[in-house]
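Trainee: Take this sequence and fold it.
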Amino acid sequence: MIQDTIAAISTAVGEGGIAIIRISGPNAIAGTAALFQSRTDLREADSHTVHYGHIVHPATGEQIEEVLVTLMRGPRSFTAEDVVEINAHGGVVAVKKVLDVVLMQEDMRLAEPGEFTKRAFLNGRIDLMQAEAVIDLIRSKSDRAFSIARKQAEGLLSKRIKALRQTVIELLAHIEVNIDYPEHDVEEMTTAYIRDQSQIALDEIAKLLKTANEGKILREGIMTAIVGRPNVGKSSLLNMLAQENKAIVTDIPGTTRDVIEEYVTLNHIPLRLLDTAGIRETSDLVEQLGVERSHTALAEADLILFVLNYNEPLHADDRELLDRMAGRQVVLVINKTDLPGKLDMEEIEKRFSPEAIVRMSVLQEAGLDYLEKAISGMFFEGKLDSGDLTYVSNVRHIALLKRAQQSLLDGIAASEAGIPIDVMQIDVRSAWESLGEIIGDAVGDSLIDQIFSQFCLGK
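Mentor: Predicted coordinates for the structure are as follows:
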C-alpha cells in the first residue's frame, strides 16, 4: 500500500496565466489544509469542489500566494487517491514558492517523472497500455496521432487485447483439463479445438498488426530526408512545408551546411523533416562535413524527398544519387516548374513510377497537394481510415503481439505434429503471458520504472 504523498508542478515552467501544483496521496488534503488560509476547511469539504484562499508559510504564517484549490477525493481522481491541485499565478518564482512550502509537510516528497500516472496504474484505475497512451497524448505531432492516443487512453485498444486474452485463456483451460483428466480426452477433438481456437486468436492478432506500420508512423512521424544537389530548392521546400523560414535560402550553392530538423503535419501525416546540405563533391572542409551528415540522414530516412531542378539537365551527381536510391521509399520532387524545362523527363520516368513523381513550384507554392497525395499513397495506400482509430502504435506492443503470434503458430505446429498436449500448453501459455504484458499483467518492476521514467515531471 502506498503510504507517502507526492507533489510536483504539473504545468510547463515559465511565464503563464496560471500554474498548477498537483498533490496526491494519503496526506494530500490534510497537508494542504495546514497551508491553506480560507473560509473553507479542506478536510471537511466535498469532493470535486474549488476553494479560494491563500497559501501561507507553515512556520511564520506569511501569505505566499493567492490561489484556487481543487479537491478530489479518491477513488474519483486521476490517481484513485486523494488529489489536490493548487492553481497559482503563472511564473517561476510564484509556483516554486508554493511547491517549497508544500514539500515541508509531513510525508510529502517531490514526485518522480510520471509518478502520478504510475499511481493510477498501480491503483488499478488504468492498465499499462492506457498509461503509455498518456505520454502519446502529450507528444502527439498531429490531430490523428492525438485521436489515436486518446482512444487508447480511454481503453479502446485494451478491450480488444483483453478479449483476445480471454480466447487464449479458454484454450489454455481446455488443454489443462485434458492434462488433469486424460481419461476424458478425445485426441482428435483436442487437436482440432487447439487449431481452431488458436486460429481465431491469430486472426485477431493479424488484424491488430495490420495497423502497426501506420500506427507507428502516426505516433513517431516519418523520418523524411530532403536531398539533392545544391540550389535545387531543398531549403525552400522545408520552409514551405513548415510555413516559416526555418532554413536560410540564397542563390549561393552550399548555403546549408548542416542537417536542419523540423516536425510538420502534411494531410494528417506527421513528418520529421531533415533538410540536408547539398550533396556534391567539394573542397570546402565545412561543406564536406555537411555532405557527410547528409549521407547519414539519407541512410536513416524512412522517406526521401529527392529534389531536382526542372530548369537544369541531369547532372552526374544526380544520377549517382538516383542509383543509390534503388529500393528506397522515394518521392521525386521536380521543382522550379515555373521556369523553362531542361530536365530529361524521359530518363526520370524510366526510373520512377508516375505516382512517385511530383511537379512543383515552391516559389509559387504550387503542387503541395500532389506531394501530399504521393506520400499518403506510399505509406497508407492512398487513404487513412477515419473510422477505426484502434491503431497499434507502440513498438513494445507490436513486439509482444508478434511474440504471441509466434507462440500460437508454434502450438498449432506442435498439435499437427502429434506432440504431447502438455508441451503445447507451454506455447499457449506463452502467448497468454505476452498479451498480458501489453496491458501490464505480470510485468516486472524494472519495465514499469523504465516506461514511466519517460514521462514529464508532474504527469
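
Trainee: Please make it C-alpha for all contacts and neighbour counts, starting now.
Mentor: Noted.

Trainee: Thought Gln405 was touching Leu435, still the case?
Mentor: No. With contact defined as Cα atoms under 8 Å, Leu435 does not reach Gln405; the gap is 9.7 Å.

Trainee: Please give the structure of this sequence too, so both can be compared:
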Amino acid sequence: MQQGDTISAIATAQGEGGIGIIRISGINAIGTADKVFRAASGRKLADYETQRAVFGHIVDVQGDVVDEAMVLLMRAPHSYTKEDVVELQCHGGLMPLRKTLALTWQAGARPAERGEFTKRAFLNGRLDLSQAQAVMDVISAKTERSLKMATGHLSGHFSEGIRAMRHTILGQIAHLEAAIDFPEDEVDDVVMVEVEQNVVDVRNKIQKLLKTAQTGRILKDGLMTAIVGKPNVGKSSLLNALLREERAIVTDIPGTTRDSIEEYANVGGVPLRIIDTAGIRATDDLVEQIGVDKARSYVNQASLVLALFDASRELTAEDEEIFSLIEGRDAIVLLNKSDLQPVLDENMLREKTAAKVLVISTVTEHGLDNLAEAIRQKVYDGGLDAGDEGAFVNDERQAEILRQADGHLAAALRTIEVQMGLDFISIDLRSAWEKLGELTGETVGEDIINEIFSKFCIGK
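Mentor: Below you'll find the predicted structure:
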C-alpha cells in the first residue's frame, strides 16, 4: 500500500565520497525523479521497467546540469518500502547532494522524517517491528557478534520465536473457548492438562530469552568498562593494546592522563566502551585532581572494571584505594608488566580481592588473550550459545514486554490452580498473546511506533 505523499532524503553519510544517494519513495516517486533527472537515452524513467539502472544527469528547473548520476528504479512492491522507489546516485559531495535534494522537494516530494522509509516498510508489511528496529542495529554494529545479532533480528530469527509462542497461546485460547461454547462435551479436564503444559512450555521459552537480555544489550550498546589504577601502571598502554592503535599518550611521567578517554574496542567479539581514567593518587594539581575524581565516579558507573597493578613495584596506599574502589563490583584485576623483574605475584593480589586475577604485559601483549576470554565469559554468563545471537533480546523494551507477558501467563496458571472458570484463564492468555504481539508490531499502538522510528537517522 503506497502512502499518499512522496518523501525524499539523503540516504548516505554526510561528507565527501565517491557516491552519495538520495532516496525517493511514494506514489509519485518516479514522476518526481523524472523532473530532476534527464536520462542519456532521452527516455523518461516512467518508460523503463522495474529494477533498472539508468545513466544521465541531474538538472535544475532551467535545464542546467547539476551533476552526473545513475538512477536505480524500483517499482512497487519490489523495493525497500514496497512503494515506488527511485535512488539517485550522485557524486558524494555536500553541495551536489544538497542541491539535488532541494530539487526533489521543488518537484513535489517532501523531506522524509527520521526513520520514515523503514516505517513505511513496516506499515506496508515488508518488515515486522523487531526487524525494523534491527535496521539501525545493523548500521551501528561494532563487532562481528553485534552484527550477527542484528542480522539475525533483521532476517526474522527473533520474530519467528515470538510468533511460535503466540501461535501456541492462541491455540490454547481456541481450546478454552471451544470448551466454553460446548460445555456438554465435558472436556474440561483434558483441556486443562494441555493448556497448563503449553503455558509452562511458553514460560520456559520466555525465561530462556530473558537470560539473553543482558548479553544482547551489551552486544548492541557496548559494555561500559573503566580502566583504573595508580599512575604509571599501564592503563593507557592497555587501552592502546585493546584498540590496537596509539590512542592514548604513554610516557614515564606520572599524571599524563588527566581527563578520561573513551573509545570502543572489539575484545573477543564483545564491544567494550572503554574509559581510560586518570591515575588515582593524591595531587595538588587542580586539573589532575578533577580527573582523579572523575576516575572514581566512573568506577561506580561502569559495568566492568579493569583494575591494573604494577608487578614490578610494591603495593602502595594508592593500590589499597583501588582495592577498596572495586570491592563488591564486577571487576578483573590485572597484574601488568610481567615482562619486568617481578616484585608482586598474582597470589599476593588474590589475598586482597575476590575478583579474577590475570597476569599480563601490555608491552609483549602476554595475557591479553586470557583477558579477552575472561570478558567473553562474563558477557555470555549462564551458558548462552555464542552462535545464536540472532535470537537474543537486545533492548530493555523487549525484555520488559517479555516480563509482562510472562506475568500474564503466571496469572493464568494461578487461575487454573484455584479452578476458576475457563473464561478467566482465557482472559489471562489473551493478555499474554497481545503483549507478545507488541514485539512484532502486530498489537502495538501508534504512539510506540512513532517513538521507535523517531530514534532512526534521516534517510533510513
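
Trainee: can you pull out the strands in the stretch 101-250 of structure 1?
Mentor: Secondary structure of the stretch 101-250 of structure 1 by DSSP state E, counting those that start in this stretch: the strands cover 108-110, 222-227.

Trainee: most packed of those?
Mentor: strand 222-227 (a mean of 25; mean count of other Cα atoms under 10 Å).

Trainee: Tell me roughly how far that strand lies from structure 2 on average.
Mentor: Compared with structure 2 after fitting, strand 222-227 of structure 1 has a mean deviation of 0.7 Å; criterion: mean Cα distance after the TM-score superposition for structure 1.

Trainee: Where does that strand end up in structure 2?
Mentor: Using TM-score structural alignment, the residues of structure 2 aligned to strand 222-227 of structure 1 are 223-228.

Trainee: Helices of the stretch 101-250 of structure 1, start to end?
Mentor: With DSSP state H, counting those that start in this stretch as the criterion, the stretch 101-250 of structure 1 has helices at 115-122, 128-139, 143-153, 156-180, 187-210, 212-220, 234-242.

Trainee: Would you mind saying which of the ones you listed lies nearest Asp388 of structure 1?
Mentor: The closest of those to Asp388 of structure 1 is helix 143-153. By Cα to Cα, the value is 9.2 Å.

Trainee: Can you check what angle separates the closest one from helix 212-220?
Mentor: Angle of helix 143-153 of structure 1 versus helix 212-220, following axes from the mean of the first three to the mean of the last three Cα atoms, to 10 degrees, is 110 degrees.

Trainee: other SSEs contacting helix 143-153 of structure 1?
Mentor: helix 128-139, helix 212-220 (3 or more Cα pairs under 8 Å, 6 or more residues apart in numbering; DSSP states H and E).

Trainee: That helix vs helix 128-139, what angle?
Mentor: 150 degrees.

Trainee: now helix 143-153 of structure 1, how far from the centre of its chain.
Mentor: Relative to the centre of its chain, helix 143-153 of structure 1 is centred 9 Å away, using Cα atoms, centre = their mean, to the nearest Å.

Trainee: can you put the helices of the stretch 101-250 of structure 1 in a markdown table and add distance to Gly387 of structure 1 and mean neighbour count?
Mentor: Listed next are the helices of the stretch 101-250 of structure 1 as a markdown table, based on distance: least, Cα to Cα, whole Å; neighbours: other Cα atoms under 10 Å:
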| stretch | distance to Gly387 of structure 1 | mean neighbour count |
| --- | --- | --- |
| helix 115-122 | 28 | 23 |
| helix 128-139 | 19 | 21 |
| helix 143-153 | 11 | 22 |
| helix 156-180 | 13 | 17 |
| helix 187-210 | 15 | 16 |
| helix 212-220 | 14 | 21 |
| helix 234-242 | 27 | 22 |
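
Trainee: now those in TSV, with distance to Ile348 of structure 1?
Mentor: Converted to TSV, the helices of the stretch 101-250 of structure 1 look like this (distance: least, Cα to Cα, whole Å):
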stretch	distance to Ile348 of structure 1
helix 115-122	53
helix 128-139	39
helix 143-153	34
helix 156-180	44
helix 187-210	33
helix 212-220	28
helix 234-242	19
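
Trainee: who wins for proximity to Arg73 of structure 1 among those helices?
Mentor: helix 115-122 (13.7 Å).
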